[in-house]
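In: Sequence first, predicted coordinates after that:
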Amino acid sequence: MGRSSSRVPARAEPGSSRAYPGPEGRDRTRGRRLRVVLADDHPVVRAGLRHILDSGDTIEVVAEAEDGRTLLRRVQALSPDVVVMDVSMPELNGIEATRAIRRQFPTTRVLVLSVHGAEAVVLDAVAAGAAGYLLKETATEELQRAVSAVARGEGYFSPGVAGLLVNRLNERARQRPLLSAREREVVQLISEGERLGQIAAKLFVSIATVKSHRANAMRKLSIRTTADLIRYAIRGGLSPL
């Protein structure tokens, strides 16, 4: 349990799980034990997971749940730092439970622990808001480390899962329609509050040309409104706002 996970690399390397820095920022759990709720429909599995997590002095299992709806009630009542759950559960599956937790209790992080490593299942879990995904075959040696990582606002994934996600991101990056340098310039100036006439004067082009660049950028990004274009610029670092 002593080996610490490395930060996210440019590409996943086989054989080691990865802790991915997340956007949550400051660790709100510093100085106290992490409060965890376990969710799995097999009592023997829950007992084993509890034994692993309770064996140290940094994590406390505060409740268990045997199905997704019971899990939501436990989270509402206890506000845990992390939920460790299986994908396959009665009443409400782990994917939908993850989505509900992230929507209703956004301070609680979700770590999925499952035998399912299929791409569709992993991507659905991440899209639903899971901060980490461990295959049960690696749980014994990595579970405490994974819980601590997601509680800090990081992501944590088993090696095969991390590789799958990186491959999918690389595929999306290759397919993403890139803006030209002039289109990026126009988008940035729009996000900074410049009017079309001002942009045209700065770039020494006509207003019609500015409109054309704006339209091309919005088409490539599948964006329909100027407000969405501004949000894209801010999120993508094109604007200092």
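Out: Good, I have the coordinates. Small disclaimer: the values here were computed from a predicted structure and weren't measured. Residues are numbered from 1 along each chain as shown.
In: use CA for all of it now, contacts and neighbours both
Out: OK.
In: In the lengthiest helix in the chain, which residues are buried?
Out: Assignment by DSSP state H gives helix 159-175 as the longest helix of the chain. Judged by neighbour count (16 or more other C-alpha atoms under 10 Å), helix 159-175 contains these buried residues: 159-165.
In: Isn't T58 up against L34?
Out: Yes - with contacts counted by C-alpha atoms under 8 Å, T58 reaches L34, the gap being 6.2 Å.
In: let's bring in a second one:
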Amino acid sequence: MMNQIHPLRILLADDSPAVRQALRWLLEDTSGFAVVGEASDGETAVQLSQDLLPDILILDIGLPHKNGFRVARLVKKQAPSVQIVILSGHGDATTRQLAAAVGVAGFVEKNEGWEALLAEIGRVIAQATNIVANC
């Protein structure tokens, strides 16, 4: 996980190149974050999660080849230390419940804005760090 010496390693998974580019700009302009990879489909997201072992996977639900729920389930099974934050245009209660059921640690609707995403990343990392410290 993140400490003062090493930045938080983030993998981006969204089928929109514009969203990935905007996320990369935001995160790389924020101290303590490093984008280590990008995926435009579910299969690539799963593979890169295994290969890169990021601290955080920012994941869209509507990915080709494997949807975000399936990606989350596979990533949590194969790389359980990866914390997953869903960034989606769908934020209804059912979608949030499905996300929680597959092991997602955080959820942000795209219309909530970048500050909400940064706050959710911070919350997820703080929670994960607290869990590790209490073990």
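Out: Arrived safely. All figures in this text were calculated on a predicted structure; none of them were measured in a lab.
In: TM-score of the superposed pair?
Out: TM-score for the superposed chains, counting by TM-score structural alignment, normalised by the length of the second structure: 0.89, backed by 127 aligned residues with a C-alpha RMSD of 1.2 Å.
In: list the buried ones in stretch 70-80 of the first structure?
Out: 70-72, 74-75, 79-80.
In: Okay, I190 of the first structure and A151 of the first structure: tell me how far apart.
Out: Counting by C-alpha to C-alpha, to the nearest Å, the separation of I190 of the first structure from A151 of the first structure is 38 Å.
In: Please, where are all the strands along the first structure?
Out: Assigned by DSSP state E, the first structure shows strands spanning 18-20, 34-39, 59-65, 82-85, 109-114, 132-135, 155-157.
In: Tell me which residues are up against the fourth one.
Out: Translated: strand 82-85 of the first structure. 34-40, 94, 108-114, 147, 150-151 (C-alpha atoms under 8 Å, 6 or more residues apart in numbering).
In: Let's see that with 6 Å instead.
Out: 36-40, 108-113 (C-alpha atoms under 6 Å, 6 or more residues apart in numbering).
In: in the second structure, what residues pair with it?
Out: Under TM-score structural alignment, the alignment places strand 82-85 of the first structure onto residues 56-59 of the second structure.
In: Average offset of that stretch relative to the first structure?
Out: On superposition with the first structure, the mean distance recorded for stretch 56-59 of the second structure (mean C-alpha distance after the TM-score superposition for the first structure) is 0.3 Å.
In: between the strands of the first structure, which gets nearest to L123 of the first structure?
Out: Closest approach to L123 of the first structure among the strands of the first structure is made by strand 132-135 (10.0 Å; C-alpha to C-alpha).
In: Now the residue nearest in space to the middle of the first structure: closest residue in space that isn't a chain neighbour?
Out: The centroid of the first structure falls nearest to A131 when counting by C-alpha atoms, centre = their mean (4.9 Å). With sequence-adjacent residues excluded and distances taken as C-alpha to C-alpha, 6 or more residues apart in numbering, A131 of the first structure is closest to G155, at 4.9 Å.
In: burial measure for the alignment partner in the first structure of Q127 of the second structure, as a count.
Out: Under the alignment (TM-score structural alignment), Q127 of the second structure pairs with G153 of the first structure. If you count neighbours by other C-alpha atoms under 10 Å, G153 of the first structure ends up with 21.
In: In the second structure, spot the helix with the most residues.
Out: The second structure, longest helix under DSSP H: helix 114-133.
In: how close does V75 of the second structure get to A105 of the second structure?
Out: Distance from V75 of the second structure to A105 of the second structure, by C-alpha to C-alpha: 12 Å.
In: Same question for I121 of the second structure.
Out: I121 of the second structure is 9 Å from A105 of the second structure, by C-alpha to C-alpha.
In: D54 of the first structure corresponds to which position in the second structure?
Out: So D54 of the first structure corresponds to E28, using TM-score structural alignment.
In: on that earlier part again, counterpart of the residue nearest to the centre of the first structure in the second structure?
Out: So, by TM-score structural alignment, A131 of the first structure is matched to A105.
In: one step back: quick one: buried residues of the longest helix of the second structure?
Out: Neighbour-count burial for helix 114-133 of the second structure [16+ other C-alpha under 10 Å]: 114, 117, 120-121, 124-125, 128.
In: what's the answer for stretch 52-69 of the second structure, then?
Out: Buried, per 16+ other C-alpha under 10 Å, within stretch 52-69 of the second structure: 53-63, 66-69.
In: again, but for stretch 115-134 of the first structure
Out: 116-117, 122-123, 125-126, 128-134.
In: okay if I get these as a markdown table plus distance to A63 of the first structure?
Out: What follows is these, written out as a markdown table (distance: C-alpha to C-alpha, whole Å):
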| residue | distance to A63 of the first structure |
| --- | --- |
| H116 | 24 |
| G117 | 26 |
| V122 | 25 |
| L123 | 27 |
| A125 | 22 |
| V126 | 24 |
| A128 | 23 |
| G129 | 21 |
| A130 | 19 |
| A131 | 20 |
| G132 | 20 |
| Y133 | 20 |
| L134 | 20 |
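In: what's the closest of the residues you listed to I230 of the first structure?
Out: Taking these together and measuring to I230 of the first structure by C-alpha to C-alpha, the closest member is G129, at 24.7 Å.
In: For V115 of the first structure, see how far away that closest one is.
Out: Distance from G129 of the first structure to V115 of the first structure, by C-alpha to C-alpha: 19 Å.
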